[in-house]
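Asker: the sequence isn't on hand, but the structure is:
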């Protein structure tokens, strides 16, 4: 046996001493519980890594009455939004030494109930439910579950539940403020189906920003369709057929925006010289390969996942929470919305996008 093998295993007391904190503080940092400063939590975790500290999981569970496991119920485990969301959730739960059981219900109520029963049987400490759209959904089970539940990129119909969502209205406002700042004044909207809650919220944000500048979206030029490039191409033909000049298009998704960009180019309209273009989602596979690269709204999905996981840890720790928390978006500016000479000085006889 080597000398290193004969050394006693480091204890939580050793971790606390190395980090310069009380044992109780070290325990909270390692379990991901309590209200600690981020730097304190990270210092404790770094000390634990340096010492090679490994808590005794069985003793930890028996002592606390917890299993240090969390269920992650998703409807779309490989979707555009759920992948970064789950990365953020795992980041936050991993810092708290929590194991995650991933359950892909695929939007099927029967599968969801089966996984829910399995998670409860495993005595998980809590459950995070993610969705593929932010609309209201039935609550998972309420108080009868006996474990806390947090909804991430999903909106529980029960106002007593905790739901964490992107602030779609804020995202729309960012678009309006950006387009006004770059000199655009005649703004059309090409977006998704009206039965998605995010759609009117994004439009409301845009309208609020334009109203602050004494503007509004062009009458008759707020078009709703599906979330596809083909709809974006079709919408351009509709806009141009109306013979109403516009110098910007706000698209409800990057997929729609790429279709708009392609069709504008085919119809001889230059982006951004004649028309600025802004998308939503900041889906890099679309935004960075659109011609020209697409300005887009980023919903910060990884951070949304981290916040949802922290809210669940708070509930597990006994901190009461309820209601909807909306997190701000950010705008990622690329070539498609660069100011142009014509947009900075629009005239009454402007002919932009009236091909």
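Answerer: Sure thing, it's come through. Predicted model only: the values in this text are computed from it and were never measured.
Asker: all contacts plus neighbour counts: C-alpha atoms, from now on.
Answerer: Will do.
Asker: just checking, what packs against the helix or strand harbouring residue 73?
Answerer: Element membership of residue 73 [criterion: DSSP states H and E] is strand 69-74. Contacts defined by 3 or more C-alpha pairs under 8 Å, 6 or more residues apart in numbering; DSSP states H and E place strand 69-74 against strand 99-104, helix 109-121, strand 126-130.
Asker: so how far is whatever helix or strand comes next after the last one off the chain centroid?
Answerer: It refers to strand 126-130. Where DSSP H and E defines the elements, the next helix or strand beyond strand 126-130 is strand 136-137. Centroid separation for strand 136-137 versus its chain: 16 Å, with C-alpha atoms, centre = their mean, to the nearest Å.
Asker: any idea how far whichever helix or strand comes after strand 136-137 is from the chain center?
Answerer: Proceeding N to C from strand 136-137, the next assigned helix or strand is strand 149-152, under DSSP H and E. Centre-to-centre, strand 149-152 and its host chain are 13 Å apart (C-alpha atoms, centre = their mean).
Asker: picking that back up, which SSE is immediately downstream of the strand holding residue 73?
Answerer: helix 82-95.
Asker: quick one: the strands in the chain?
Answerer: 69-74, 99-104, 126-130, 136-137, 149-152, 155-156, 162-166, 187-191, 222-224, 248-251, 276-280, 295-298, 323-327, 330-332 (DSSP state E).
Asker: residue 7 is nearest to which of those?
Answerer: Nearest of those to residue 7, taken as C-alpha to C-alpha: strand 99-104 at 28.1 Å.
Asker: buried residues of the closest one, list them for me.
Answerer: For strand 99-104, the neighbour count (16 or more other C-alpha atoms under 10 Å) marks 100, 101, 102, 103, 104 as buried.
Asker: closest to residue 220 among those?
Answerer: Residue 220 has its nearest neighbour among the buried residues of strand 99-104 in residue 104, at 41.1 Å by C-alpha to C-alpha.
Asker: what's near enough to touch that closest one?
Answerer: For residue 104, the contact set (C-alpha atoms under 8 Å, 6 or more residues apart in numbering) comprises 73, 74, 75, 76, 77, 112.
Asker: ok, 6 Å please
Answerer: 74, 75 (C-alpha atoms under 6 Å, 6 or more residues apart in numbering).
Asker: please report how far it lies from residue 337.
Answerer: With distances taken as C-alpha to C-alpha, to the nearest Å, residue 104 is found 38 Å from residue 337.
Asker: what of residue 125?
Answerer: In this view, residue 125 and residue 337 are 47 Å apart by C-alpha to C-alpha.
Asker: try residue 292
Answerer: Using C-alpha to C-alpha, residue 292 is found at 9 Å from residue 337.
Asker: neighbour count winner among the two?
Answerer: Per other C-alpha atoms under 10 Å, whichever of residue 292 and residue 337 has more neighbours is residue 337, with 25 against 19.
Asker: ok, second structure coming up, stack it against the first:
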């Protein structure tokens, strides 16, 4: 490559950069440049990388229609979601888009708000656009979108949504995330660890309870009563905190909450009771919803579901399915991550 002429050539480009410009910059034929960028043909890895570098330097953008005709693909994925607020889907979409951008694939997003007719129309729109594959993204792991995918003419993966037995799905490891949180509390010396969580009708609730119990068992600690189930809300967290830390003779010294909203409400109840967090009671949430976690006083230690990673892995798997590579059906539970802040007393800022 003519490194000394790179900046001059970039400055002289007028209009759209063509494959001929890339070939000239890389010192190869147009045919070789085309094969390198389309990952076809035989050539040395050095030549392929030289062409890619030239394309990046020149800001080359391949003609989408021509590329689609050559590969008989649209290089577009569909993302269909019922999560209209975007709490779960936006991080999934961010991970998906980041993984696809390096591969020249765009993402077409539609939200349906649990409306079967809207879902049908959006699915038809995606089929009309000939998307290569479809990501179904939800807001709970035990429900899917109101869609009939039996006749879908494309590969499908499910993210944070129910996955059919013969399908491919990605969800956070709720039990593993709860285990991380409660094990951390036990290592900090907490011995009476309660669990306050959401409705039992959610599949995530018994999984997080199981992680709580497993961590306590491995630490040689008994559960502090039964798991207290209710709403996914600050109000429920506040009301439960008032009961837990009222006139009871024995109180917990830590609480693992099923989500960040419950944890925020519980912290408010502790403050009104004159108890310090984390001095008197350590609190850990679940979700790492930064809007809640960072604004809590003190900032909330919580479990991050790594939704961007879910989106990334779902996208890469979907590309394998589109390429005809063997992909085992089933549900993949990806690891969560504990984000340590001040509410657990673990020494975080």
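Answerer: Structure received. Predicted model only: the values in this text are computed from it and were never measured.
Asker: got a TM-score for the two of them?
Answerer: Aligned and superposed, the two chains score 0.85 in TM-score terms (TM-score structural alignment, normalised by the length of the second structure); 327 aligned residues with a C-alpha RMSD of 3.0 Å.
Asker: ok, back up a step: quick check: the strand holding residue 73 of the first structure compared with the second structure, mean distance?
Answerer: By mean C-alpha distance after the TM-score superposition for the first structure, the fitted strand 69-74 of the first structure averages 1.2 Å away from its aligned residues in the second structure.
Asker: before we move on, the earlier item: would TSV of the buried residues of strand 99-104 of the first structure with distance to residue 48 of the first structure be doable?
Answerer: Shown next, in TSV, are these (distance: C-alpha to C-alpha, whole Å):
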residue	distance to residue 48 of the first structure
100	21
101	24
102	27
103	30
104	33
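Asker: still on that earlier bit, with distance to residue 3 of the first structure added, can I get the helices and strands packed on strand 69-74 of the first structure in JSON lines?
Answerer: Formatted as JSON lines, those follow (distance: least, C-alpha to C-alpha, whole Å):
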{"stretch": "strand 99-104", "distance to residue 3 of the first structure": "32"}
{"stretch": "helix 109-121", "distance to residue 3 of the first structure": "43"}
{"stretch": "strand 126-130", "distance to residue 3 of the first structure": "42"}
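Asker: pick the most buried one from the ones you listed.
Answerer: strand 126-130 (a mean of 25; mean count of other C-alpha atoms under 10 Å).
Asker: can you tell me the distance between the two ends of stretch 58-67 of the second structure?
Answerer: From start residue to end residue, stretch 58-67 of the second structure stretches across 19 Å - C-alpha to C-alpha.
Asker: equivalent range in the first structure for it?
Answerer: Alignment of stretch 58-67 of the second structure against the first structure: residues 51-60, by TM-score structural alignment.
Asker: distance from that stretch to the middle of the chain?
Answerer: Centroid separation for stretch 51-60 of the first structure versus its chain: 33 Å, with C-alpha atoms, centre = their mean.
Asker: what are the buried residues along it?
Answerer: Buried residues in stretch 51-60 of the first structure, defined by neighbour count with 16+ other C-alpha under 10 Å: 53, 55.
Asker: so what touches that stretch?
Answerer: residue 10.
Asker: these two touch, right, residue 151 of the first structure and residue 129?
Answerer: Yes - in this structure residue 151 of the first structure lies within contact range of residue 129 using C-alpha atoms under 6 Å: 4.7 Å.
Asker: how about the contacts made by the residue sitting nearest the centre point of the second structure?
Answerer: What sits nearest the mean C-alpha location of the second structure, by C-alpha atoms, centre = their mean, is residue 307, with 1.5 Å. Neighbouring residues of residue 307 of the second structure by C-alpha under 6 Å, 6+ apart: 91, 92.
Asker: measure it to residue 87 of the second structure for me?
Answerer: To residue 87 of the second structure, residue 307 of the second structure is 10 Å away according to C-alpha to C-alpha.
Asker: count of neighbours near residue 284 of the first structure?
Answerer: Each residue near residue 284 of the first structure was counted by other C-alpha under 10 Å, and the total is 14.
Asker: swap in residue 12 of the first structure?
Answerer: Other residues close to residue 12 of the first structure by other C-alpha under 10 Å number 20.
Asker: any idea what the residue nearest to the centre of the second structure aligns with in the first structure?
Answerer: For residue 307 of the second structure, the residue aligned by TM-score structural alignment is residue 301.
Asker: please apply the same query to residue 286 of the second structure.
Answerer: Aligning on TM-score structural alignment places residue 286 of the second structure opposite residue 280 in the first structure.
Asker: tell me who's in contact with its match.
Answerer: For residue 280 of the first structure, the contact set (C-alpha under 6 Å, 6+ apart) comprises 252, 253, 254, 296, 297.
Asker: one more time with 10 Å, if that's ok
Answerer: Applying C-alpha atoms under 10 Å, 6 or more residues apart in numbering to residue 280 of the first structure gives the contacts 168, 171-172, 175, 191, 202, 250-257, 287, 294-299, 331-332.
Asker: once you drop chain neighbours, what's closest to residue 244 of the second structure?
Answerer: In this structure, residue 244 of the second structure finds its nearest non-sequential neighbour in residue 251, 6.7 Å apart by C-alpha to C-alpha, 6 or more residues apart in numbering.
Asker: that older thread, Provide the aligned range in the second structure for the strand holding residue 73 of the first structure.
Answerer: Using TM-score structural alignment, strand 69-74 of the first structure lines up with residues 76-81 of the second structure.
Asker: what residues do residue 151 and residue 129 of the first structure have in common as contacts?
Answerer: Both residue 151 of the first structure and residue 129 are in contact with 72, 73, 139, 140, 163, 308, where contact means C-alpha under 10 Å, 6+ apart.
Asker: which position in the second structure pairs with residue 186 of the first structure?
Answerer: Residue 186 of the first structure maps onto residue 192 in the second structure, by TM-score structural alignment.
Asker: aligned to residue 215 of the second structure, what sits in the first structure?
Answerer: With TM-score structural alignment as the criterion, residue 215 of the second structure matches residue 209.
Asker: hang on, I meant residue 250 of the second structure
Answerer: That one, residue 250 of the second structure, aligns with residue 244 by TM-score structural alignment.
Asker: what of residue 321 of the second structure?
Answerer: Aligned by TM-score structural alignment, residue 321 of the second structure pairs with residue 315 of the first structure.
Asker: nearest residue to that match other than its sequence neighbours?
Answerer: Spatial nearest neighbour of residue 315 of the first structure, chain neighbours left out: residue 148 (6.2 Å); criterion: C-alpha to C-alpha, 6+ apart.
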